[in-house]
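Chemist: sequence first, predicted model second:
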Amino acid sequence: MNLLKFFKGLIASLILFGFCSQKSFAQKETKRPNVIFILVDDQGYGDLGVFFQNQRAKEGKPYERTPFLDKLAASGAMLTQQYAPAPVCAPSRASLMLGVSQGHSNVRDNEFDRAIDSNYTMASTMHTLGYTTIAIGKWGLQGAKPWDKNGDEWFARPTNRGFDSFFGYMRHMDGHEHYPKEGLYYNKKQVEVWDNGKNITPELDKCYTADLWTAYAKKWITSHEESKDKSQPFFMYLAYETPHAVLELPTQAYPAGGGLHGGMQWLGTPGNMITTASGTPDSYVNPDYANATYDDDDNPATPKVPWPDTYKRYATANRRLDYAVGDLVQLLKDLKIDDNTIIVYTSDNGPSIESYLPKGYVANHPTFFGSYGPFDGIKRDDWEGGVRMPTIAVWPGHIPAGTVDKTPSISYDWTPTFIDAASGLPAPERLDGVSLLPQLTGKGTQRQSLIYNEYFFPGRTPSFKEFAPNHRGRKMFQMQMLRLGDFVGVRYNIKAASDSFEIYNVVKDPQQTNNLALKPQTPISAAERKTMNVEGIKNIGALQTYMHARVLQVRRPEEWAPRPYDTTLVPSVEAEVKTGVDWKIFRGNYPWLPQVATLKASSQGHSPLPDISLIKNEEDALLYCNGYILVPKDGQYTFYLNADAKAFLRIHDMQMIDADFNYQPGEQKHATVLLKAGLHPFRLYYYKKKEDKTNLNFEWSGPGIDKQTVAPNAFFRQK
């Protein structure tokens, strides 16, 4: 074992040992699970058999088969109510990796190749917990212009965001091509596959990328398990860029068998790198689809006609992913690590209308297979079809087989989930996601997910006849979506913060045809109110009002993605209060400033204001204060934090000041926000280790307030 790996494992062990005072990890007797997170590109909710295609088969419509994914779903959980954070690739993947919503991500809209924040990521948190981490496939968040050739500006490459190694496409645009050396269709030139610091495309003759990523993933897992460090768990982010874009075909049939000795294999010889690096690129159509026919005119009296080649290609691309998943699962079984490996499979956004095929091919309309499932909308839409994802989660012995999970969730919940499964630790407070383990395992109380996105695109929803009339041709531009319980509020072509939400009960009305907002007096049942976990909302009109406030209270403006509601005052709240703040102290050694919802306080009480003297200097401890700040006038306010340890400030659910990740003690951080007069809930975290000095300055300025310490008369707590 080399020295670097030894110390990495030692540090992780010390972190986890220090946390054993908290019950969750101390009670775990099993080995920490490996984690494989599989993300595919532009695959719709309806593209998987068990989610929708099997139903189409029964109806006699053109359908795709995904037998291995169906089997995977049967061995664990189908998450039928999970969302992507955004309806397009880059922002969706950025939110996933950072664990935050589009209201807090620094990558929004169509900011392809922008560097994601230097902060906690899915990989860095697992790395901190002692995991070996690898990213394979598509990245596109590296921080350089897509035409940059030397990578000097790639300061957000995967290995700078928590991954030990990377193999794949660095640039977003390269992910439009599935034969990196041949460059057949998209821009008809080679694109670069990086093996850490080396471009190996010249060695990749006839390598179809879905096969390439699978072969490398299998080789890496096998090598890891054969190494002296196999006791160290691994986290793999396996990001396929198919079926997105060019719809190129493989060279040949998927190799027989699967797992350790069959299926796709890494051969490692330049020019013959993987098992299928032979034959003719872009030539193989899966036999199930090669001669498929369908009723093109809905007239059983006329002969059926062959599927257009475009859809044979699309179905073959999706089936190739299915084979790849089956191959990987068999490998885990052969290596006898399947029962201690979490597998999550999902997509980054809804199905695409894009195909980039040469002239002569029909356009890739997702209507042919109903790739959007029982919904309306596609990629770039905030209708359910653009953001509802086909998600599968498997963890033998923990997630019961055959589970159908109907609890609403979103993909940035996975980082807290993996942290929980690996250690019992809560996620960093910086993250907007919550652990899904309670709902997946049936153990514990599930916290409610924040399901929110915002997005801009100068286009329209396609006018497919299969879509409801109220969706066809809808102008997109500024869009916003918020889910509360069974209800989704969505806005298209937003011009002002006052624009109304369309409101749909997406459980009863998944196609979103009945806009409840047109009848604001419509009552909300007790059962529907329970799903929202919000008090006092008894009709749709009240829900409309709440949504208008809520979408301002969960986000912060981003300079490069301006919104028409950026300059709107954040509404205050009504509450029965008395002076002072509530506080809790949590003892323990944490690798980051943690979310506290699932932690047990060692002491708690009330004080006139946040008081760090409550923490004894000889202890590692977190002070958590919450309550309300009384804002005297409408206007712009700036909050300041200066600490000798980690600190974090939220107002409502807005991330105001992050003094956690790489925070330099003594550095003053500040944030400005527009607030309406009245009460605004706040949460202030301060975490020090016993060797840290104890100091925290919490200040503000605003209309009629020069910069000063927030005084006791501004703090209130719930009666």
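Modeler: Cool, got the structure. All values derive from a computational prediction rather than experimental measurement. Residues are numbered from 1 along each chain as shown.

Chemist: okay, CA-based contacts and neighbour counts for the rest of this
Modeler: Noted.

Chemist: where exactly do the helices run in the stretch 501-650 of the chain?
Modeler: Using DSSP state H, counting those that start in this stretch, the helices of the stretch 501-650 of the chain run over 526-532, 540-553.

Chemist: putting a second one here so we can go through both:
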Amino acid sequence: MKYLITTLLFTLSLVAEKAPNFIIIYADDLGYADTSVQMMDADPSTKHKFIQTPGLDRLAEIGGRFTAGYSPTPTCTGSRMSIQFGKSSAAVQYRNVNDVLAKYQRPQGWENEVTMAQMLKDANLNYKTAFFGKGASQLGRFEDLGYDITDEIAGEIRGNGNAHGQYWDIKKQTPFPPDNPKRLHSLRKESVNFINEYAGKQPFFVMVSHYAAHIPFGCTREAFERNKKRWIEMGFDTDGMEAVPGDYILKPSGNANIEIAYAAMVYEMDMTVVDIIQALELKGELDNTYIIFTSDNGGGKAVLRKVNGDNRRFNGPLQEGKRSIFEGGIRVPTLISGPGIKPGSQISVPIVQYDFLTTMHDLSGSKTPLPEGVDGGSLRDVFYKGNSGKVERLSPGILHHYPCHYHPPISSIIIGDYKLMRHLNSGEIRLYNIKTDYREKNNLADSMPEKVASMDKLRQDYVDKIGGGSAEDVREAQFKAQDEASEQLKRIYKNKLAVLEKESPTDLEAKKAELLKALNVILKKHELNKEKARRHAELYSWRGYVDKNAAEAYVNANWVDYNWK
């Protein structure tokens, strides 16, 4: 009897020490309220009125809704790099799409950084790793970043980018097969096949990175027709639905058709969640797997509402959307299930996606030191204790530093219940209690000067320490990049001109004029880019953009064609 008890305890010990599996399902541009999961019990507007996501409904039942889950940036590229390295986008030094400053801060790229997959590999715990879907072109191929298995196409040195969500064959611009728009179903099948192959045999980590819900929208005809039927039955506006020409499923037009296609696309993306949960159940690995669902930034498909006469974007109750540091641009649907997480729970502790690397390091039982300079903290305490749990980060809070040269440049820090935002052009500061005022209606900056001063100092000290860059740094980088590109084009032009003159065709002068005209078209575009960056310095709006028409008019009035002799 004593032997049996000892054996049983030993077996239970082995089960308890078994390394968990990790799955991240990453949506693209999915808004906070673009699912059928009500993210906040007390606020019905945090779920969509029409979209159905049964997979996420199930994930919410077996896990937790993290109501204050944040993406690292309000646009895709910086988030996709940040989540991989466990660092804020400011520390990664890639803060927005086409970050011009990164070229000068990181001329050698990011080869010395450690991804989530490589961290697990370095733990020597026999993890099998896979990555399917949209990556980050700046990082190259993910098969070189610690991922054993990827769906990357041979010969494409930059891996999977946005274009893979637009064409089946990028070079030929071949459209998707009708049964696999935006690779929705091949991504689902590849991830499930991976789970079926390795679940129960060895611990694994797989990241499934969808191209949905990024534009252009796409869905199968079956999904569209099913959602169209529901749309009509629920009494929504059908104006213009039948009068839309062309392929309204892959390229929908008309308000009703766009809404239906979007809902159908999100539903088909959600099928990945359904099938992954089912595969884990069949393999007996659901209880030993952390499933994380989230999005790379706030909703691209925001709802427009009139506020004081102006059109404003909203994602559910949250202000703004993609490209904004207001909550609608960075607070994203985040659902997590796994060991220790109470089923059906609602957790309001703020978390950010660059916490995931540190969390996986902790939960895997890795004895290898964390990669140098990680910002994120382990979510173990929050997973096991819910709202009483704490996250200890190396960074002073959750940072969103966005010194973008074509959007309002805003730097933000979240500490506890408070979020401070500084406009990097005007210097204006806003402070919100985002626990009670997640709609960001009540600016507390004037009434809480001490908190403003302390939070802003922590934010600025951190940005300075890691070389996060200022809005002026970014604009100067834009000027430099445009000038360098122009000089390179001039050198190419001179070389082509020399060849042309050597060949001396009968229409030499006409060809020379054509060559010079083509050069000036591009040089003028570069000057326009610089003019927009100059005007950006005077952009004090929290939501607006540089007046492109005014910038173009100024350049047109002052432009002098280049003419090399």
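Modeler: On my side now, so go ahead. Since the model is a prediction, treat every value here as computed from it, not as a measurement.

Chemist: ok, back up a step: in TSV: the helices of the stretch 501-650 of the first structure, plus mean neighbour count and distance to Asn453 of the first structure.
Modeler: Formatted as TSV, the entries for the helices of the stretch 501-650 of the first structure read as follows, by neighbours: other Cα atoms under 10 Å; distance: least, Cα to Cα, whole Å:
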stretch	mean neighbour count	distance to Asn453 of the first structure
helix 526-532	14	17
helix 540-553	19	9
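
Chemist: okay, those in JSON lines with distance to Lys669 of the first structure next?
Modeler: As requested, the helices of the stretch 501-650 of the first structure are exported to JSON lines (distance: least, Cα to Cα, whole Å):
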{"stretch": "helix 526-532", "distance to Lys669 of the first structure": "34"}
{"stretch": "helix 540-553", "distance to Lys669 of the first structure": "21"}
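
Chemist: quick one, strands of the stretch 1-150 of the first structure?
Modeler: Counting by DSSP state E, counting those that start in this stretch, one finds strands in the stretch 1-150 of the first structure at the ranges 34-41, 77-79, 82-83, 132-138.

Chemist: what range does the first one cover in the second structure?
Modeler: Think strand 34-41 of the first structure. Here strand 34-41 of the first structure aligns to the second structure at residues 21-28, judged by TM-score structural alignment.

Chemist: check the second one too.
Modeler: Using TM-score structural alignment, the residues of the second structure aligned to strand 77-79 of the first structure are 64-66.

Chemist: now that stretch: how far from the chain's centre is it?
Modeler: A distance of 19 Å separates the centroid of the chain from that of stretch 64-66 of the second structure, by Cα atoms, centre = their mean, to the nearest Å.

Chemist: how about residues contacting it?
Modeler: Among residues not part of stretch 64-66 of the second structure, those counted as contacts by Cα atoms under 8 Å, 6 or more residues apart in numbering are 39, 333-337, 341-351.

Chemist: kindly recompute the last result at 10 Å.
Modeler: Outside stretch 64-66 of the second structure, the residues that touch it by Cα atoms under 10 Å, 6 or more residues apart in numbering are 37-41, 56, 59-60, 292-294, 332-338, 341-351, 383, 386-387.

Chemist: so of the residues you listed, which ones are in strands?
Modeler: 292-294, 335-337, 345-347, 351 (DSSP state E).

Chemist: now do the longest helix along the first structure against strand 34-41, angle only.
Modeler: When secondary structure is assigned using DSSP state H, the longest helix within the first structure turns out to be helix 309-334. Angular relation of helix 309-334 of the first structure and strand 34-41 on a 0 to 180 degree scale: 180 degrees, by axes from the mean of the first three to the mean of the last three Cα atoms, to 10 degrees.

Chemist: post-alignment, helix 309-334 of the first structure versus the second structure, mean distance?
Modeler: In the superposition with the second structure, the average deviation recorded for helix 309-334 of the first structure is 1.1 Å (mean Cα distance after the TM-score superposition for the first structure).

Chemist: residue range for that helix in the second structure?
Modeler: Under TM-score structural alignment, the match for helix 309-334 of the first structure in the second structure covers residues 257-282.

Chemist: sorry, back to before: now the longest helix of the first structure: buried residues?
Modeler: Taking 16 or more other Cα atoms under 10 Å as the neighbour-count basis, helix 309-334 of the first structure is seen to contain the buried residues 309-332.
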